[in-house]
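J.: Please find the sequence and the predicted model below.
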Amino acid sequence: MSQRLNPPEANPALYKALITLEMQIRQSGLPHGLMELVKTRASQINGCAFCIHMHSADALKAGETPQRLLLLSAWRESSLYTAQERAALAWTEALTLLPQTGAPDPDYAAAAEQFSPAELVALTTLIGMINLWNRLGVGFRLEHPRS
């Protein structure tokens, strides 16, 4: 597999706009560790190795444990995640798999119970953003570092 193109080189203005939105999401008040779990889980679903590599490394740097990262794809069967994390991960899966799920009411209700309306908008935007990054990563075959 070889990289198809470099998005920031191919369209610098659009890429800069994406980075600006990413910075706004990072400043939304959502816990950093939670954001990295969401980004990693969506990237696992979408099969974006570049993003999995990046966000799992960022999660570890932010203090996440290797055990929780290894269990992330099976979070429903693990007791290692908080109620807030579980709600965020369920909402992540529901929106990442939107055609199959239709964003079910129970997943929304669980997220709405754990997050304020402003936080829920931030979380939903975060999920949409990582799905966009995944599409760039998979679509253009971005290569993750080998280390």
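T.: Right, received. Where do you want to start? Bear in mind the structure is a predicted one, so any value in this text is a computation, not a measurement.
J.: Only C-alpha atoms from now on, for both contacts and neighbour counts.
T.: Fine.
J.: other SSEs contacting the helix or strand harbouring residue 19?
T.: Using DSSP states H and E, residue 19 maps to helix 12-26. Contact partners of helix 12-26 among helices and strands, from 3 or more Cα pairs under 8 Å, 6 or more residues apart in numbering; DSSP states H and E: helix 7-10, helix 117-139.
J.: Of those, which is nearest residue 48?
T.: helix 117-139 (5.6 Å; Cα to Cα).
J.: Show me what the closest one is packed up against.
T.: By 3+ Cα pairs under 8 Å, 6+ apart, helix 117-139 packs against helix 12-26, helix 32-46, helix 49-61, helix 83-96.
J.: let's bring in a second one:
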Amino acid sequence: MKQRLNIQELEPNAYKAILEISKYLGETALSNNSKNLIKIRASQINTCAYCIEMHTAEALKNGEKQNRIFALSAWKESPLFSEKEKALLAATDEITQISNNGLTEDTFQKLKEYFTDNEIAQIIIQIGEINIWNRIAISTQMFHATSNVL
């Protein structure tokens, strides 16, 4: 299979705007660990193989433990994640699957226990940003175009 479209070439201004959001998020106070958990978890929910592969490698490079990555899809039951991380992951699940119930009040209040309002805003933007990339990668079949396996 080959890539359907190259959005970077077809819509360079839009692509550049998304890259600017990514650049901004790279400079926020959120820890690399938090950013990596958001990116991997949202990509799992969206079944974006391209982004799972990319962000898992990035997380490992940043010091994340393999067993935590392996357990990420079952984070609710896993003792490997702190309560702060579970609040972050709950928000990731709920915002990524926004049509289910939105960001619930319970999850929002849990976020407020561990994060400032500015950090919560950054978390919401980070979740939105990875969802944009997931949708681009899946819709254009980016993984299929770059993989030697498929």
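T.: Sure thing, it's come through. Because the structure is a prediction, the values reported are computed rather than measured.
J.: TM between them?
T.: TM-score for the superposed chains, counting by TM-score structural alignment, normalised by the length of structure 1: 0.95, backed by 147 aligned residues with a Cα RMSD of 1.3 Å.
J.: among the helices and strands packed on helix 12-26 of structure 1, which is nearest residue 101 of structure 1?
T.: Here helix 117-139 is closest among the helices and strands packed on helix 12-26 of structure 1 (Cα to Cα), at 14.8 Å.
J.: what's the mean distance for the closest one versus structure 2?
T.: Here the mean offset of helix 117-139 of structure 1 against structure 2 after fitting is 0.5 Å, by mean Cα distance after the TM-score superposition for structure 1.
J.: For that helix, which outside residues touch it?
T.: Contacts with helix 117-139 of structure 1, where a contact means Cα atoms under 8 Å, 6 or more residues apart in numbering, come from 7, 22, 25, 28-30, 35, 38-39, 42-43, 46-51, 88, 92, 95-96, 111-112, 142.
J.: Filter these down to the buried ones.
T.: With burial judged by 16 or more other Cα atoms under 10 Å, the buried subset of those is 22, 25, 28, 30, 35, 38-39, 42-43, 46, 48-51, 88, 92, 95-96, 111-112, 142.
J.: hey, which of the helices and strands packed on helix 12-26 of structure 1 is tucked in deepest?
T.: helix 117-139 (a mean of 18; mean count of other Cα atoms under 10 Å).
J.: Just the angle for that one relative to helix 49-61, thanks.
T.: Interaxial angle of helix 117-139 of structure 1 relative to helix 49-61 (axes from the mean of the first three to the mean of the last three Cα atoms, to 10 degrees): 130 degrees.
J.: matching residues in structure 2 for helix 117-139 of structure 1?
T.: Helix 117-139 of structure 1 lines up with residues 117-139 of structure 2 when matched by TM-score structural alignment.
J.: With residue 99 of structure 1 as the reference, measure out to the residue nearest the centre of structure 1.
T.: Taking Cα atoms, centre = their mean as the criterion, residue 39 is the residue nearest the geometric centre of structure 1, at 1.8 Å. Separation of residue 39 of structure 1 from residue 99 of structure 1 (Cα to Cα, to the nearest Å): 19 Å.
J.: Same check on residue 119 of structure 1?
T.: 24 Å.
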